[in-house]
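Asks: Generate a structure from the sequence data that follows.
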Amino acid sequence: MAKKKTAYTCQKCGATTYKWHGQCPDCNEWNCLIETVEEAPTSQHSRFVGYAGTQSQVCSLNAVATEEQARTSCGLSELDRVLGGGLVSGSVVLIGGDPGIGKSTLLLQTVSELGLATNSAPLYITGEESPQQVSLRAQRLDLDVSRVKLLTETQIERIIQVAQKEKPRVMVVDSIQTVYTNILQSAPGGVAQVRESAAQLVRFAKQTQTMIFLVGHVTKDGALAGPRVLEHMVDTVLYFEGDSSSRFRVLRAIKNRFGAVNELGVFAMTDRGLREINNPSAIFLSRHEEAVSGSIVMVTREGTRPMLVEVQALVDESHTPNPRRVTVGLDQNRLAMLLAVLSRHGGVITHDQDVFVNIVGGVRINETAADLAVILSILSSLKNAVLAQDLVVFGEVGLAGEIRPVPNGIERLREAAKHGFKRAIVPKANLPKEAIEGIEITAVTRLIDAIHAV
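Replies: As a prediction, the model looks like this:
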C-alpha cells in the first residue's frame, strides 16, 4: 500500500501545508491549521472505485430498485421509536449527552437485549472504563450479558481488526473521543483524530453491514465535542437530555436518515437502569391538590407523538430597572416577543414585572404551539386568576395578535380527551369538522378572543 502522508489544512481558506504553523501562510489566520491525512491511490483504477469496492456506474434515478429496509428491534420500544422503528443494517448511530446522563447504561441494556433477541454476540468496546467497571454495571442492572463480548481498546486499527475477526452484527464504541489512529500524531480527542477514526468506522459499517453505536462527549454548551463533520458522517444523531435533579431522561433524534427527526423517547432512571415511559403525558403533568394560578396545560407534539405538558408562569413586581425574563424549557427570545404581543393586542402591561416561565418535567418545547399557553399562564399569574383544571390550549400567536393554526390539531385534541380534559381553546383553523366526544372546543381567531374565553 502507498504510504499515507500527513498534511495540515487551514479551516478558513482551505490551504494545505506539510508543516504545522501557528499562522496560515495564505490567509494569515491564527490557530486554524488541523492535521489531515493524504493517501495516494495505489493505481489509476482505485481513484474511481465505489464506496464498497465496486466500480460506480451512472443510472437513471427512477430505475433504481428500492426495497423496504429490514429493521432490527433494540428490545427497548422507546429507542426503537426514536430510531424510526429499529436499527438498519450498516447504520451508524451517534449518541451524545452530559456526563452521567445514562448513555453507557442505555447501550449496555441495548446490547444485552440484542444479544438475546438476535442470537448473536454484540461487541462492546470501551475506551474509558475497565472490564471490571462494565461488568459491575451489568451486575448492578441485573442484565444477562452472557452473549456480549467486551474489548478494552482505543486504537482504531486494532478495533477494526478484532471486529473483522469476530463479525458482530452490533458494535458499540464508548466513546469516539478516546479512539485514535496511528496515522496521525495528534492526541486522542482532537479534531483530526475524531474525524479519521469515525470515518474508518463508518466505512467498516457500510462494507460489512454492521450496526454501530458511537458514544460522543458534549461540550459545556451541550453540543457534541469534536468536528461538526462527525454529525454529517453518521446516519443518526441522538441527544440524551435530562435534569440531574430529575430521574426522567429524554432521548431526542436530531438527525435520522432512516426515520423522522425530532422523535422523542422518554425513560426513567431507576436502580435497575433505564425504564421506559410509555405514557409520558402522565409525568409532564403535575396534578395539584387545589387549583393554582399561573398554570395551564397544552398539547405539544414531538415527532409522531402528541404529549400533554404543563406550562407554569410566575409574574411578580420587579424592583430593578430591567425586569427579568427567565424561561426553562422555552426560548427566552420568544417569551419577550409574546410579552410585546400581549401588551399591544391584549392591553396587559408587564414592563414593570419579572416574568418566569417553566415547562414542567424538564421537557423542552421547540414548536410555536406553546404561544397561547404561555400568554394565558402569564395572564393567570398576573391577575391571580385560577384557570379551569380541565382546560387545555394550543396555538401559535402572530405579531398582529392573530391565533394561527398548528399541525395535527385533531390528534392533539384526541390526546387531551383521552386524559379527561373537558374544554379546549384552539385556533379556528384547527376546529375539527366532527365533534370529539367528551371535550368542548372553543375556536378563536384573535388573542383578545382567547383572553375573553378564559
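
Asks: From here on, just use CA atoms for contacts and neighbour counts.
Replies: OK.

Asks: Going by residue numbers, what spans are helices in the stretch 201-350 of the chain?
Replies: Listed in chain order, the helices of the stretch 201-350 of the chain (DSSP state H, counting those that start in this stretch) span 229-233, 332-346.

Asks: In TSV: those helices, plus mean neighbour count.
Replies: Shown next, in TSV, are the helices of the stretch 201-350 of the chain (neighbours: other C-alpha atoms under 10 Å):
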stretch	mean neighbour count
helix 229-233	16
helix 332-346	17
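
Asks: Please provide the structure for the following sequence as well, for comparison with the first:
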Amino acid sequence: MSKPKRAAQRWVCQACGAVSSGWFGKCPSCEAWNSIEQELPPPNPGERPAGSSVVVASTDAQTQVDSQPRRPCGLAEVDRVLGGGLVPGSVVLLGGPPGIGKSTLLLQASVGLARRTGIVLYASGEESIAQVGSRCARLAASHKNLLLMAEQRIEEVLAQATDRIRGAAGQPPLGAVIVDSVQTVYSTAQDGLPGNITQIRAVTSQLVAFAKHHGVPVVVVGHVTKDGQLAGPRLLEHLVDAVLSFEGDEERATRLLRATKNRFGSTQELGVFEMRGDGLREIANPSEAFLTHREAPAIGSCVTATLEGSRPLLLEVQALLAASFGNPRRTCVGVDPIRLAMLMAVLDRHAGLFVLDQDVFVNVVGGMRLSEPASDLAVLLAIASSHRRQPLAPGTIAFGEIGLTGELRPVPRSETRVQEAARLGLKRVILPAAPKQAARALKDSLDSLHLGASVELRFARSVAEAIELGFA
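Replies: This is a model prediction of the structure:
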C-alpha cells in the first residue's frame, strides 16, 4: 500500500501575501526582510457531499433580493455610504487609524440595528465586556437586543451567533454580527498568533462563509498601518463585499466615512460626523461646517462646489503667495500638486499673471480633498487673488475645469452646485459658458425654485474672462 502524499510546504510573506516554496530572508515580491513564515496546509475536507449546493435561475434571483431588503442602522450618514443600509449576507470591513472612533461608530450603529432588525452580537477581541459596557453607557447605546461578548476564538463567536439565528421563544432573530477586530481574533484550526496572514485568512473565510450561508450581515474592524493601508494581505479586501475607511484629523473633531469598495452601492458617497464627548454626531449639512463665515471677503480665498456622490459640498480654497529665496516651493493640502503646477502655468501663459517665481501655498479648509477637475477655477482664482492682493467680490463661488489652452469646460450637475450655493447665501456664481440650451435650462431650473432673481450667473469662456468677472 502506497504512502499518502505529503502536502507541500508553503511559505507566506506576512507583508504582501506572496507564496513561495522555501524560506527567504528577503521577500522576492515586496522585498520586506524577515517577513516570510511557514504556513501549515489546511486539513483535507474530503469530498463534497452531493446536493449541498443550490442552483437558482437568474429570473428567480430577484425574488430573493426583494424578500431580503437592506437593514438600515439608524445613522443616516452610514446608510448613505453603504447605499441604504447593510445587505443581508454581506461582509463589511471598517478600517481607520487608532483612536479615530471606529468602535464608537460601530456601537452607535449597533444599537440602531438592534432597535430595528433584532439581535446584534458585538464580539470584542480587544476589550472586556465591562470596558465595552462602560462605553455603551457613555454613548447611551445600550439595548436589550445588543449582546456583548469578549472572545478571541472565531469558532466560539460563530457558535454563539448560530444559536441566535432563529431566535429562542420570544426572542428576535439575529440581525448582524460585529467583530472588533479581525487582527485580534484567531481560529483554533490554524497555527500562529492572531494577526498573522494565516489567521487573518482563516478568520475572514469563516466569517464570509457564515454570512453567505445564513444571510446575516457581518461587520469586521481592520487595523491600519503607519502608511494608511489596511494591515494584513490584500486578500482581506478581496474577500469582503465592502471596505469602509474612517478618516479624520487629530486636531479637528470632524470625521469622514468613505467607501473604497462597495459591491452593492456607490463608492463616491461621503459620510460626515463630529466627534463629541457623548459620541459621534451626524453633520447633515457639511457645507455649513466647512465654510468660514466672515464679515468681509478675505484675500486669497475662493469658494467652490464639489460633488461627493449625490451630495454637493461647498468648500473654501485658500492660497498664499510669498517671495521665494531660491527654488520656489509648492505646498498643497487637499489639492493635487501636479494639477496645481498646471494651473500656475496656465495662469502665467493665458492670464498674464507671472507667479512661477514665487512660493505658493494652497489649502482646502476643513481637511477635505479636492479630486475632481471642477475645482480648478476656484484654485486659480484664489491664487490670482493672493497675487493681486485683492479679494474676490462678496458672495462669489466658482467652479469649472480648466484646459491647457486656457479655456473653461463645463462640469456635470452644475444645477445641483448652483442650488447648494444659493441655499447658503452665495449669490454670485462664476462658471464655464455653456451652450444656449444648457444655460437656458439652468436658469429655468433656478426660476422654478424661485432662486433666479437672487442668483447672478456669470459665464466665462476663458481664464482671462473668469479673472475679470471675479474682480469686477
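
Asks: Let me know which of the helices of the stretch 201-350 of the first structure is the nearest to residue 154 of the first structure.
Replies: helix 229-233 (17.8 Å; C-alpha to C-alpha).

Asks: The closest one vs the second structure, average distance?
Replies: Superposing on the second structure and averaging over aligned pairs (mean C-alpha distance after the TM-score superposition for the first structure), helix 229-233 of the first structure comes out at 1.4 Å.

Asks: so that helix aligns onto which residues of the second structure?
Replies: Aligned by TM-score structural alignment, helix 229-233 of the first structure falls on residues 235-239 of the second structure.

Asks: Residue 362 of the first structure matches what in the second structure?
Replies: Using TM-score structural alignment, residue 362 of the first structure sits opposite residue 367 in the second structure.

Asks: Contacts only, for the residue nearest the centre of the second structure.
Replies: Nearest to the geometric centre of the second structure sits residue 258, at 1.3 Å (C-alpha atoms, centre = their mean). Listed by C-alpha atoms under 8 Å, 6 or more residues apart in numbering, the contact partners of residue 258 of the second structure are 81, 244-246, 267-271.

Asks: what's the match of helix 229-233 of the first structure in contact with?
Replies: By C-alpha under 8 Å, 6+ apart, stretch 235-239 of the second structure touches 17, 93, 200-201, 204-205, 208, 243.

Asks: One more: stretch 9-26 of the second structure?
Replies: 8, 27, 29-30, 32-41, 196-197, 232-235.

Asks: circling back: from the contacts of stretch 235-239 of the second structure, keep the buried residues only.
Replies: Buried by 16 or more other C-alpha atoms under 10 Å: 17, 93, 200-201, 204, 208, 243, out of the contacts of stretch 235-239 of the second structure.

Asks: Of those residues, which belong to helices?
Replies: Mapping those onto helices (DSSP state H) picks out 200-201, 204, 208.

Asks: about what we covered before: how close does the residue nearest to the centre of the second structure get to residue 93 of the second structure?
Replies: To residue 93 of the second structure, residue 258 of the second structure is 12 Å away according to C-alpha to C-alpha, to the nearest Å.

Asks: shared neighbours, these two?
Replies: Jointly contacting residue 258 of the second structure and residue 93 under the rule C-alpha under 8 Å, 6+ apart are residue 244.

Asks: Relative to the first structure, what is the average displacement of the top strand by length along the second structure?
Replies: If you go by DSSP state E, the second structure has its longest strand at strand 311-323. Superposing on the first structure and averaging over aligned pairs (mean C-alpha distance after the TM-score superposition for the first structure), strand 311-323 of the second structure comes out at 0.9 Å.

Asks: Which part of the first structure matches that strand?
Replies: Under TM-score structural alignment, the match for strand 311-323 of the second structure is residues 305-317.

Asks: who's in contact with that stretch?
Replies: With C-alpha under 8 Å, 6+ apart as the test, stretch 305-317 of the first structure has contacts from 263-264, 280-282, 284-286, 294-301, 352-360, 373-374, 377-378, 381-382, 411-412, 415-416.

Asks: Buried ones among those?
Replies: Applying a neighbour-count criterion of 16+ other C-alpha under 10 Å, the buried members of the contacts of stretch 305-317 of the first structure are 263-264, 280-281, 284-285, 294-301, 352-360, 373-374, 377-378, 381-382, 411-412, 415-416.

Asks: From the residues you listed, which land in strands?
Replies: Applying DSSP E to these, the entries found in strands are 264, 295-301, 353-359.

Asks: So residue 328 of the second structure is in contact with residue 355, correct?
Replies: No. Between residue 328 of the second structure and residue 355 there is no contact under C-alpha atoms under 8 Å: 9.8 Å.

Asks: Neighbour count for the two, which is higher?
Replies: Legend: neighbour count by other C-alpha atoms under 10 Å for residue 328 of the second structure and residue 355, higher for residue 355 (19 against 15).

Asks: Tell me the residue in the first structure aligned with that one.
Replies: Match for residue 355 of the second structure (TM-score structural alignment): residue 350.

Asks: Tabulate the contacts of residue 258 of the second structure (CSV), appending distance to residue 160 of the second structure.
Replies: Listed next are the contacts of residue 258 of the second structure as CSV, based on distance: C-alpha to C-alpha, whole Å:
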residue, distance to residue 160 of the second structure
81, 29
244, 26
245, 28
246, 28
267, 33
268, 36
269, 34
270, 34
271, 32
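
Asks: Could I have the buried ones of those as ChimeraX selection syntax?
Replies: Buried members of the contacts of residue 258 of the second structure, defined by 16+ other C-alpha under 10 Å, are picked up in ChimeraX with:
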select :81,244,245,246,267,268,269,270,271
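
Asks: of all the contacts of residue 258 of the second structure, which comes closest to residue 87 of the second structure?
Replies: Taking C-alpha to C-alpha as the measure, residue 87 of the second structure lies nearest residue 81 of these, at 12.5 Å.

Asks: Contact partners for the closest one?
Replies: Residues in contact with residue 81 of the second structure (C-alpha under 8 Å, 6+ apart) are 257-259, 266-267, 269-271.

Asks: try residue 290 of the second structure
Replies: Contacts for residue 290 of the second structure (C-alpha under 8 Å, 6+ apart) come out as 314-316, 365-366.

Asks: Check those for burial and list the buried ones.
Replies: 314-316, 365-366.
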